[in-house]
Structure formats: structure tokens, C-alpha cells
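Q: Predicted model and sequence follow; I will ask about them next.
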Amino acid sequence: MNRYVKTALLAGAAWSALSTAVLAQDAPPQEETATNVGEIIVTARRRDEALKDVPISVSALGAERLEETGATDITALQQQTPNATVQVARGSNSTLISFIRGVGQQDPLWGFEPGVGLYVDDVYIARPQGAVLDIYDVERIEVLRGPQGTLYGRNTVGGAVKYVTSRLSQDPELMLRGAYGSYNQVDLLASGSMPLADNFRIGGAIASYQRDGYGENLNTGAEHYNKDVLAGRVSMEWEPREDMSIRLAYDRVEDDSNPRHGHREVAGVGPGAGVPDSVYDTYAGIGDENSVMNQGFSATVQLDVNEHWTFKSITAWREGETDTVIDFDNTPAPTLDIPAYYADDQLTQEFQFLFDYDRIQGVMGFFYLDGHAEGAFDTIAGNLGIVIGTGGQVNTESWAGYADVNLDLTDRLHLSLGARYTLDNKTGTVFRANYLGATNSPLLGGTPRAPLLVRTDYTASNDFNQFTPRVALSYDLNDDMTAYASYSQGYKSGGFDMRGDAILTPDTVNGYEPETVDSIELGLKGSLDRLSFAASVFRNEYNDQQVTTQVPAVGGIASFVDNVGSSTFLGAEFEGSLFLSDSLSANFAVGYLDSDFEEFLRYNLALGVYEDISDQVVLQNAPKWTGYLGLTWRGDVAGGELAVTPSVSYRDDYSQFEFPNPILDQEAYALVDLSIVWTDPGDRYTVGLYGKNLTDEEYRVGAYNFAGAVFNDSLIGYYGPPQTVTASLQVKF
């Protein structure tokens, strides 16, 4: 089936482009919609621009499209964005794992930086815990593909995701939304705003998301893969004078969903070590308590200095706390149980100076981050009769100055130049020790006892700096179409391995170096009568690549965070929308990615040397083909507008880790969805029916690989949601 789905997606996208010439003869006037590449406004270059004028690969999904496709959280971006992986982390409910064009971060441990930057209203979110943002009170989401080292800085080597919330209305508003669906899903949302004066408004939103589990912990009887989330946001907007605006915002999310222990993929030895019939079931024995809290405050001040210059200040503070447990062996016995806690906080300050003259536009800025991340976890190894306690912290200070300028060389030819200099200072503390007894270590409140063997104990500091340039040349072929060529570089900071074992890998005390991605891209975007599209081809060179792995070793588990070497990516993307008739439109996205390691250095535990094993590894989360095709029919029904959107998304074979594993790696699959949304003539009532994964496809989104007798062959898979159907009702007052 998957071969036919891929063929249909590619043929559909190609037909969309080729059919334009025929359809153009009787093309109707084109409306401004979130699927129109030429009309939607984005802030990819930190200023408002039409999407077609931005020489960057950007997917922009507006609120209308997100609603019509039934998107519930930002992991929905994976289906509609070419060459993107946006998933819930293995063993988690709200930790985000993102890859763009094969570059990202699977390891959410404190101190290890993401490769795709996440921004909420221009505020950088440094840690992935609690970053699976539910979609509510949102204006649009932008996905910037390729390194964004100039405008967005460190840790955007793969790209960036921008979550843009809705601004407050000048008029009183109240919206109530309720939904009920499969597995006793109950979603409740209320949002609104109130003007207290002509220049002062307050507003907010609160959302509750409840759902029974897709499966069950067959050992404890608890729900597995359930959802219990409460989220809220309040904001204030004030214009003390015509040339000045101030926006204050606070948000908080609490996730008390049960931990996800995964599904045992092969049978082990002993009670509860079999393979459960349902991929959502487990026999985990460590417990079912999990708690995640994230909150933040931001203040954005904008001042129009004169007709050419605008000053903006973005001040933000965030913190997060996570207490969780993961049963890696998925059995009642404590063969490989991991209780853990994470905590982080960050303070960021950004100053921007935007300017716009007749033939020159751009932004200059300064960015500062002061971050702290800490945590501890136990590796309870019951078959060894010990627990390996690991704890530590990382303090980060980062300074950066940047500029990005667009020069109109002629009315049609534009040159964009950008540069950023970043200086990072990191101090890491790592402690790792063996304790006798397969119970919690003193690091997590276990019985006080002296270490049996101290494996790692050090504090070290390191400075990292990087200059990241960008240059793009674009040409307006006509008023509706732009071609461009660009070069950009991204930089991801170095650091210290919080799991590092100084006995097995002595070099861990030296930390690891930054990684960089150099990208060359050619693109064409704009509109042709009924067709709005964006197409690009690119080549990425990935150097000093940071890779995290854990492998069984004598006396425990060895952790590696190494600069393994380099890899090369070649790819192409084509996305857009086509108006087939007055009532029928299509949205499509196709991505192609060819990736290959050129060098992969791995420390040989037995020989104590580094070896190049590039012929044995592949890039993780880098499927060769990704695709999306959705059709939307709109028509007048019962006095209102009905929108029906069937869609199919495709994801090719991909590996969960750099080392292929036929048991854990995911074969190609397709997801079929259907959304039906009716809105009354006054836009007051909206009724929706959303079917997701209608063919009930079983597909892995993560895995753990701890093969071997010591860990009872713990090969664990984590799965995406099964078939669900949800009905919703929204009322505006």
C-alpha cells in the first residue's frame, strides 16, 4: 500500500503544477487564504513580509488551516511539512523531538542542546520538556527549514519553529470550544479579550485536555498513553501613545499524564517479559506517576522611532520542572528502571533595531541568555544488583550580536546579507556512581549509602564562539514569482555529557565541541493563476556532528556524546496549494532527502581508540521521502459554509538511531485523515468532525535498544496515536 501512496503523492504534486496552464484559462479571482504563498505574511526575517518575498524555505500554517485539518498540537506539523520530524519524545507526553532536513535532537537530557529552535512570539524556548505545545489561541505556525544561524542564532542548525499567538481584539470577544472523542477524550477551551480603554486590552485562554489511555499497564492496571493537561495564557496589550506598544504575556502548562513506558518488541525471560498484544500496552513495574510543569513571562516593547526606524525589546523568563519514571525493560522486575527529575530556568533579553528605507531594509540586534538546567536519574539494574546514580547541572551564558540587511539592487534584483557572532560560556557538573542495591540512589531520595564506585565526578567550564554568515540573491521574475539562491550557516553549541562515564570513556571530562551546518539552497516561489507554490533544492554539509548513544558495558551502561565527524545531505522540496475550482482546492507537500555519513568516529571500549565506522551507520529520523496531499471542498450547506478535507501523509522508511535495527526501525507508512467543519453564516457557531489515522496504522515514533541478557533484551518501541474520531462545537460571543 505504501508504495502506491507515495506514487499518488508524487503524481498529485506534479499534476498540480502541470495542470496550472490548462486551468489558468478560466481561473477565478483568488482569495487571500492561509494556503496562498503570495499573500500570507510571515516574520521569518524578524519583520513582516509576504511569504513569496522571503529567500528562505518556510512552511506557514494559519489558524484556519490548522482548524480545518484538526491539528491538536505542534506534532501535526510533521504531516504537512516536507522533510520534518516533529514528535513526542520516547517515554514522554510533552517533551518535543524535532528534526528538519535530518538535523535535530533526539536526546532531551538537560545540558544537551536542541538542533531545531522553538520560539513562542519571538521568545526562545531553550529546553524541550513541556514543548509539545497544544494548538489554541494561535494565529499561525511557521517552520523555517535549513540553518537559521544569523537571525535566530545558536541551536538552529536544522531550522526553527515559530509559534505565533493571536493578538487581542479591539472589541470584546469570548470563544468557548468543547470536544469529545475516542478514548473518552474531553477537550475544553475558553478564550477571550476585553478592551478596558481605547488603547488597553486584556485577554487570555485556558484549555483542559483529558483522554483515557490508548493502552493499559497490564501490571498495575493504570492507563497507558493517556492525557491529562491543563494549559493557560493571559496577556495585556497597551499603546500608551501612537508610536509605542507594550505586550505582557504569561503562560503555564501542567501535564499530569501517566508516563509512557513503551512496548516490548521482543520477549524476554521471566514474568511479564512477553510481548503485549497491543502496541500501547506494557507490563512496567516502576510506577505510573509523572508530572511536568512549564511556565513563562514575557514583555515586548515596540517603539516607532521615526518613519524609518523601529526599536523592539523582548524580555522573557521561563522555568520548567519534570518528575517522571520510565521502565526501559517493560517488566514488573527492576531490570532497567529509570526514575528521574529535570529542572531548568532561563532569562533572555533581545534588542532589535528594524529599519526600512527606499531600497534597504533589515534588522540589527543583540541577544543574551542566562540559563540553568539540572537533573538526576537512576539506572536501576536489577540483574546486576546495583543502581547507577547520575546527576549534574549546566549553567549557560550566551551573548550574540547580529545584523540582516536586504538591498534592492534594482526593482527586481535583491541582495540579502546577514551575520551573527555568538559567544557561549558553559559550566558543567557531572556526578555518576554505582551504589549497592537495586533501589533508588541517594541522589533521588533513596537510602543514604556510600558509593560502591564513583564513575564520574568533575566540574568544568568551556567557551565556544562562532561567526555564522548568510547571503541570498533573489530575483522577481514577475510580480508574482521570485527565484533565489542562498548560502547560510548554523551553529549548535558544545557542552558536557551529563551521562558521561569517565571510567569507560575518559575523554568525557573534556566535553564536546560545537557542530555546524553549511547549506546552499536554490528556490522558486510565488503563484501562477490557480497555483501558489514554493520549491527548493539544497545541499547541507554537517560538520563535527554531535551524536548521543548509550550502549551496554561491563558494570553498567556507557554513554557517548561525541563529535563523530561529518555527513552530507542532498534534498528537494515542493509545497503549495492549487485551486482546482471555485469550491475545490488542494494542499500538497513533497520532500526528498538523501543523507550519508562521510565520517563517524566511535570510541572502541575494548581497544581504547577511536575508529571510523561510517560504513555501518545511517542518519536517524531522515526518511528519503515525505509527502502530504489534502483536498478541501467548500460549499454552502444548511445556510452556512461546509469544508470537507480528506488528506493523506506519507513517511518513508527511517532509522530510530544511527545504528540500524530491523526490530526497532520504522517501515514506510501513510496516515489517512478526514475533517468536516461547518460554520454558520454569522461565523458564530462552528461544528467539526475529525477522523485521524482512519486506517489505524501502527507506527513507531521512538525506541530504546538495550539488547543482551543483562538487560533482558529490552528493545522498546513507542507508537503514534491509533485511529481516533473527535467531534467539536465552538461558539463565539
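A: Done, it's in.
Q: all contacts plus neighbour counts: C-alpha atoms, from now on.
A: OK.
Q: Pro609 contacts Pro506, correct?
A: I think there's a mix-up here, since residue 609 is Val and not Pro. No: counting by CA atoms under 8 Å, Val609 stays clear of Pro506, with 11.1 Å between them.
Q: Between those two, point out the one with more neighbours.
A: A side-by-side neighbour count of Val609 and Pro506, using other CA atoms under 10 Å, places Pro506 first with 13 against 10.
Q: Second structure follows, compare the two:
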Amino acid sequence: MHSFVRCGLLAATSLGALWAAPAFAQFTSTIAPVAAGAEGDGTGQAAQAEDENLSRGDVIIVTARRRQETAQAVPLAISVIRGDSIESTGNFNVTKLPQLAPTLQVYTSNPRNTSVNIRGLGVPFGLTSDGFEQGVGIYVDDVYNSRVAAATFDFLDVQQVEVLRGPQGTLYGKNTTAGAINITTNQPTFEFEGRAELTLGNLDYKQAKAAISGPLSDTVAARIAIASTSRRGTIYNVTTKRWINEQDNIGLRGQLLFKPSEDLSITLSGDYSRQDAYCCGTSFVRVGPTQRALSRQYDALVAAINAATPGRNYAVPSRNVYDRLTDIDAPLQAGNIIGGASARVKWNVGAGTFTSITAWRFWDWKPQNDRDFSGLSIVSASNNPSQQDQYSQEFRYNYEGDKLDFVVGLFGFKQRIDTQGLERQGSDASRWSLTGAQAADPSILSGLTANNTQYLKSDSAALYGQASYKLTDALTIQPGLRLNYDKKEGFYQRVVTTGAGTVISCTPAPAAGTALAAQCGVYQPQTTSPKASKWNFSYDINVNYKVAPDVLVYATYAKSFKTLGINQNGLPLTTANVPDLTASTVKPESVNHFEVGIKTQFWDRRATFNLSAFLTEIRDFQATVNGGQFGTVRGYLANAEKVRSAGIEADFKIRPSDRFTAYANAAYTDAKYVKFSNAPCPPELSGGTFVAADGSQTSGPAGVPGSLSPRSCNISGQQLPGVSKFAFSYGAELNQPANLLGKEGQVYLGVDGNYRSDWNSNASPSIYTKVEGYALTNFRAGFRGDGFDVFGWVRNAFDVEYIDLLQVAPGNTGLIAGTAGDQRTWGGTIKFSF
């Protein structure tokens, strides 16, 4: 069915392009003749351009503050990425945006395990849990998407993306402590218009998009858009003889606009996206020695398995991750179904506008994974399918006056997530995880299965508002307030069965050396029902001053929070071998944020330069910790004492004429743990016998087999994972009027690229998971005219070898797995619009 839909869309798009070609002269162009790429403040395409005079530069309209205004007039750090920039640079979903916005970090091993951070803040790195809130809010046409996994859709008929940096709790329905990504799609029109786009490339890349909009009557307009993306995988699995980590996406969006008068509009929207990729797996990267006994580390364990099975001779297909080979043997699946419906009502009431947004969204996640990262049958199955329903209602009133503007809103949110987890040990598990005679008895662990049943119920309500008062024509003060209530209720149950199907119990603790003790050392049964609620009050104040007509300076202080969390994936055990219920809940984060900035345009607005500096301090930072107990939980959520992120960001764009445009964005981010004394230890300080709980012993040196291991590590002063100190993006385009095959237009050449310095890919920074910095460069060249654009492109033009993500395999054996970033890709795109 999926292939049939895709083939139909490709055919329809191709036929549309062929039909459109001879009639292109009648089209009204919607393709702006400017450089594609990411721009900083004031450089995206206007939602409704107020000034198209190129000699005065672009006037960019954004809705970041819940009203239409120019980006240069917004006193906060914001990057605007145009819809055509997203398309021309191949950044077709949220996970690709960091190539265009330097302060944005997105990491994904599969759609479910995706995190989005801004300035290094947002969610704790390396933990998948539904029990905490996102620090970066993702909004599509004013609708909040609660889980990042539910927002990994392909961009579909997008007008522009706004990335807001810093707390936004007094402007947006759901509290966001690190920032927000505000996605605006193209809306129904009362003039008939349409577009078709077809892209083909190497790796069997195919992408087709089509959209059509127009009136159904004098008061009703409709718009429908559809897109399909497919691409061969980038890693070859020698076990299954097929490529993995492919792309296989279908998306559909429909909108109906009812506008009975100029003062009232009602928009009904519905969307559906399906991702059905054979994904997601890793390749062998390296072995890093841990403190485990040498005979219990990766190379020795592989040798022992081979010795126990003459003729097996297992070895990974390559120890060079850039050979793009793997031998993982568990089935893979990354089925992701996302959709929903919303109703948005806008009613102009005198000097203000009343807005109501009612929305329902769902997410259905159907995964299969290989959690031992190898071709050995250690973990033979690891699957955690989830289903989410969320409902939200927001009422908002915007008032605009001569001296006073304000927005006030009421937001309600309800969510339920159900998960049915399964993890099963394989035939090699005993040899891998046990010692002595037990290691030679595969029946002890083979087939040992943990079935996890869990749900989360989350309710939230908020009253928020922000005012803007002009003390003078140049000086404005903007205070904001938020009152928030959250309630979370969870359930977690793990039932463990042997390979024979017998349910086991680990209470009281079984006698050491027995098969049951070995089984309980891998999976322990547990049942918990965490529940908590919390009121929070936060505020911010912004003062901005217009030094000159095109120069704005501002300063912001925000006292924000991220609400409480609950542990949904199991709890550590007490000395009585029962769950430690005191770890059920996690305190809210307390955020103090300071920011100053300047926004400027000069040379008759042909040049834009914006600069911001920020300092964010978070107490009770929600982070991953461990309890020093192997068989219970690998990690759980707790509070680090203090985290700080500070830095400087700069955005520059220049457009000396309509023949040339260039931009450059740069960010310096120093994000670190100020104090985190009970952190999980990195692999080089793990795997050995734990030091005595009474503190009478000292842990051994890092990476030395057989050393004593600390129960936890103090990583105060170390950098936060996932964030580079330096990040940079740039782009330029040169065009020249030309006549090609009798068609008037422009021939153009464009370049864009990005650089990021090294960063660490583990929750506690490790010497084994340091990702080296890299720079990527992309080129495109084409010809465009009135209503059409044809261009060729090459991405990662210099075939740079780089790492997307590194992962530490479970068990402290020293195995590090990961995924290499995309190699050089190339192709061509044809677009028509009318």
C-alpha cells in the first residue's frame, strides 16, 4: 500500500510538471530569487511581506510573540528559516535543522529516541522517558506537540520555521524553558494556486511534493498537500543482506478555511504521516577498556564464545565505522504513525483578536531494535511500542493599542501514553553475562524475558500573559507572568519469565550462585505507581530601546521552571531489595535566565547584523543518574544540583543587490555541569566491583581492567553532552539574468555549509564517546523563472567522514557503537508553481 501511494504521488507530480511546462509563462512566481539557506533574525521569507522593494531589503513577518510583526522588532533571539530555504538545502524535518540553526541540537537513534535542545538545554541526554517535560516546545500552526518523537514528520507545505532561543513560558501555552520551534504551514487561499516538486538523487533517493489551494465558495477555501520521501539505507547489514537506516515517509495535510467576514475565520486542519523505514541500527566503532575484569570485556568475551563453539569464528564485518557495515541480527523496525486534527478560530474584537485552538494528536510507535549492537545473540529482542493521545485547548486574546499591547492566554492539556515493553536474552547471553560454570549453561539466560507494562497520564493547565508598554516612542517595557499546574500519574510493571515460561520473583534476594540469582542480576520484577502534582509561578521582564529606526537593543530576565517529573522506567532498589519509592518523583527545574542583545540593519537595510549574549542557570536540573545496581535499572531520572549555559550568538546577512545574497550565523556555547555529584559514571569508570558503600575504599584508575568502580561519579565542571562550544553556518547565492531554451529567468549558483566543534555523545562525558568536529559543504546550481525552478545539488560535497551519534553498549564490556553521518549525496529537483 505504501509503495502504491508513493508511486501514485511520483506519477502525479511528474505529470503535473509536464503539464505545467508549456504554460509556465502564465504562472505567478512564488519562488523568491534569493539565496537559500538558514538566516538569523530578520532574514527569513515574510509570512506577509510588507515591503518587496529590494533596495530597502527584506521585511520579515513573524508570529513568535503570537502576533504579526517584523522579526527585527522582536526583542528576543530568533532565527527564521524560510520554506524555500528548507527545501533547497534538503533539510526536510526537525532532525536536519541544526545544519541551519547553530544553537539547535537534535540527536536521534530512532524517532522514539529523539531529543531537541537549544543552547545545550531542553532534555537530559541519553534517557528515554515519558515522565519529564520537553524543554523545547514544538508548535505547528499553534498546536503543541508534546513528544519530540511525535514531531519527527517531514516538513509538509511549510511557510517558515522560527527558532526562539531562551524561555518562552509567558508567550506559549506549554511552558518551554529552553526555547520553542514555531512551524507555520501555508494556509488556504481564496485565489487558486498550486505547486509540484520532484527530486531524484543517488542512494535511490526520491521525493515528491504537491500542494493545491483555492476557493470552494466566496467564504470557504481549502488547501491540501502531500509528500513522499524514500531513500536507500546508508549501512549494509551483512547478516540480513540488505541496507538499513532507510527513509520511507508519506505525509498528508488538509485544511479548510471558513471566513464569513473580515473579522472572523475558522480553520479546520487534519494531517497524517507514516514512517515505515527498515531502521535503525548501528555499526561497530571501537572498544574502550573499562574497569571490568579483562576476561569479561568485549574482545575476550568474543574469543570465549568462539572457543566454546568450534568453527564459529565470530568477528564484526569491519572495525572502521566509515565502511558502513553492520552484522546486527535482531529484526529492525521503525514504524511511526503521527496525525491529528485541530480547529482554530480567530475573531477580531475591536482593538484585539480572540483566538481559540482546539487540537487532538496521536502517535503510534512500533519499533524493533538490536540493543546489544552486534551479530551475537545477547539481547535477541528489544521492543517498546507506544501509543499516545493528547488533547489541548488554548484561548488567547491579543490587544494592540497606541501605548499598550498585550497577550493573555489560558491553556489546558491532557495526555496519555501507553507502552508495552519486551526485552529478551539470547542464546549467547549466559556466556556474555555470567561467569564460571554458569557461563557454559545457555539455558540460564536464553529466553529470559522482561515484559514491561506502563502508562502515563499527564494533565496541565496554565494562565499566562505578557504586556508591552511604550514608556516613550523608543523605550518599551515588557513584563510577563505565568501560573502553571501539572499533575502526573504513572504505572510501571515488569514481569520476568524464564525461557521455559516460569515467572520469577527476586524477593527475598535469592542465594548467591544460583541460577535464580543470575537471572535476577539481569532482570528484576518491579511494580511502581508514581504520582505527583505541582503549582508553579514564573515571570519575565524585557526592556528594549530603539536607538535608531533600524537599531534595537534589549535586555531580558526570566525566572522560569520545568515542571516536576516522575520515573516511568523502574526505580533503584533499597538494601531490602525493594523499589526505593523516594526516587519516584523528580523536583522541578528552577531557571534563572539573563540575555542582552542588539538588532541592527544598515546600508539601506541591505545588511542585517544581530548579536545576543546569554546566561542560563538551572538548579535541580533533571538528569540521568544510576543507583549502582546492574539488574534493576540502567538509569533513572533525578536532579543534578546546578547547570549553567552561557554564550554569544551572532547572525549576519547582506544583500547588496538582487544579484547576490550571503549570510553567516555563529554561536559560542559554554554549557556545563556546575555541580553534579551523583552522576552516572562513564564506561571507563564502570564495570568493576563497586567500592564499599561506607566509603572505606577508593576507586581504581579509569580504563584499567579489574579496578574498583565508583558507585557514582562527580562530574561537576564538565561540559554538558551533545553541545559544541563553536557552531557556524553560512550560505551565499549569486544569480544572473539569462535566457534558456527561449525562457527568461535567472541562472544561479548557491553554496551553504555548517561547522561544529567536538562534542560528547554520552550522558556523562567519556573519552570513548567524543565526537570530533566537522564541517559540511553543499552546492546547488540551477535556472529559475516565472513559476518554475530547476536545479542540481550536491550535499556533503567533499565527502567528509563524520559521526552522527555514538552509543555505549550495555554491560560495560567496552563496546562503542554508532552511526556515520551521510556520505556525499547528489541529485536534481524540479519545481513548478502557479
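A: That came through, no problem. Owing to the predicted nature of the structure, the values given are computational and were not obtained by experimental measurement.
Q: quick one: what helix or strand has Gly8 of the second structure in it?
A: Assigned by DSSP states H and E, Gly8 of the second structure belongs to helix 2-20.
Q: quick one: the next helix or strand after that helix aligns where in the first structure?
A: Sequence-wise, the next helix or strand downstream of helix 2-20 of the second structure (DSSP H and E) is strand 61-62. Mapped onto the first structure using TM-score structural alignment, strand 61-62 of the second structure spans residues 41-42.
Q: From the contact counts, what lies against the single longest strand found in the first structure?
A: The residue-count maximum for a strand in the first structure (DSSP state E) belongs to strand 453-478. Using 3 or more CA pairs under 8 Å, 6 or more residues apart in numbering; DSSP states H and E, the elements in contact with strand 453-478 of the first structure are strand 413-436, strand 481-492.
Q: Please convert the ones you listed to TSV, extending it with mean neighbour count and distance to Gly159 of the first structure.
A: Listed next are these as TSV, based on neighbours: other CA atoms under 10 Å; distance: least, CA to CA, whole Å:
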stretch	mean neighbour count	distance to Gly159 of the first structure
strand 413-436	21	16
strand 481-492	23	8
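Q: Now check Lys642 of the second structure against the first structure: what is it aligned to?
A: Using TM-score structural alignment as the criterion, Lys642 of the second structure maps onto Ser566 of the first structure.
Q: Nearest to the spatial middle of the first structure, which residue is it?
A: Ser98 (3.8 Å; CA atoms, centre = their mean).
Q: which SSE is Trp6 of the first structure in?
A: I think there's a mix-up here, since residue 6 of the first structure is Lys and not Trp. Element membership for Lys6 of the first structure, per DSSP H and E: helix 2-18.
Q: ok, residues contacting the very next helix or strand once past that helix?
A: Once helix 2-18 of the first structure ends, the next helix or strand along the chain (criterion: DSSP H and E) is helix 20-23. Contact with helix 20-23 of the first structure is made by Leu528, Asp529, Arg530, Leu531, Leu580, as judged by CA atoms under 8 Å, 6 or more residues apart in numbering.
Q: returning to what we had before: excluding its own residues, what touches the helix holding Gly8 of the second structure? List them.
A: Contact with helix 2-20 of the second structure is made by 196-198, 207-210, 227-228, 250, 830-832, as judged by CA under 8 Å, 6+ apart.
Q: helices or strands up against the helix holding Lys6 of the first structure?
A: Counting contacts by 3+ CA pairs under 8 Å, 6+ apart, helix 2-18 of the first structure packs against strand 565-579, strand 584-604, strand 625-637, strand 640-651, strand 669-679.
Q: chain center to it, what's the gap?
A: Mean-position distance between helix 2-18 of the first structure and its chain equals 26 Å (CA atoms, centre = their mean, to the nearest Å).
Q: what do we get in the first structure for Arg619 of the second structure?
A: Structural alignment (TM-score structural alignment) places Arg619 of the second structure against Asn543 in the first structure.
Q: Next one: the counterpart of Leu674 of the first structure in the second structure relative to Val751 of the second structure, how far apart?
A: Matched by TM-score structural alignment, Leu674 of the first structure corresponds to Phe779 in the second structure. According to CA to CA, to the nearest Å, Phe779 of the second structure stands 5 Å off from Val751 of the second structure.
Q: what stretch of the second structure does stretch 51-59 of the first structure fall on?
A: Under TM-score structural alignment, the counterpart of stretch 51-59 of the first structure in the second structure spans residues 71-79.
Q: got the contact list for the matching stretch?
A: With contacts defined as CA under 8 Å, 6+ apart, stretch 71-79 of the second structure is touched by 38-42, 44, 59-62, 65, 101, 162-166, 542, 544, 552-554, 597, 599-600, 612.
Q: check contacts around the alignment partner in the second structure of Ala316 of the first structure.
A: Under the alignment (TM-score structural alignment), Ala316 of the first structure pairs with Ala359 of the second structure. Shown in contact with Ala359 of the second structure (CA under 8 Å, 6+ apart): Val143, Gly340, Ala341, Ser342, Ala343, Tyr391, Ser392, Gln393.
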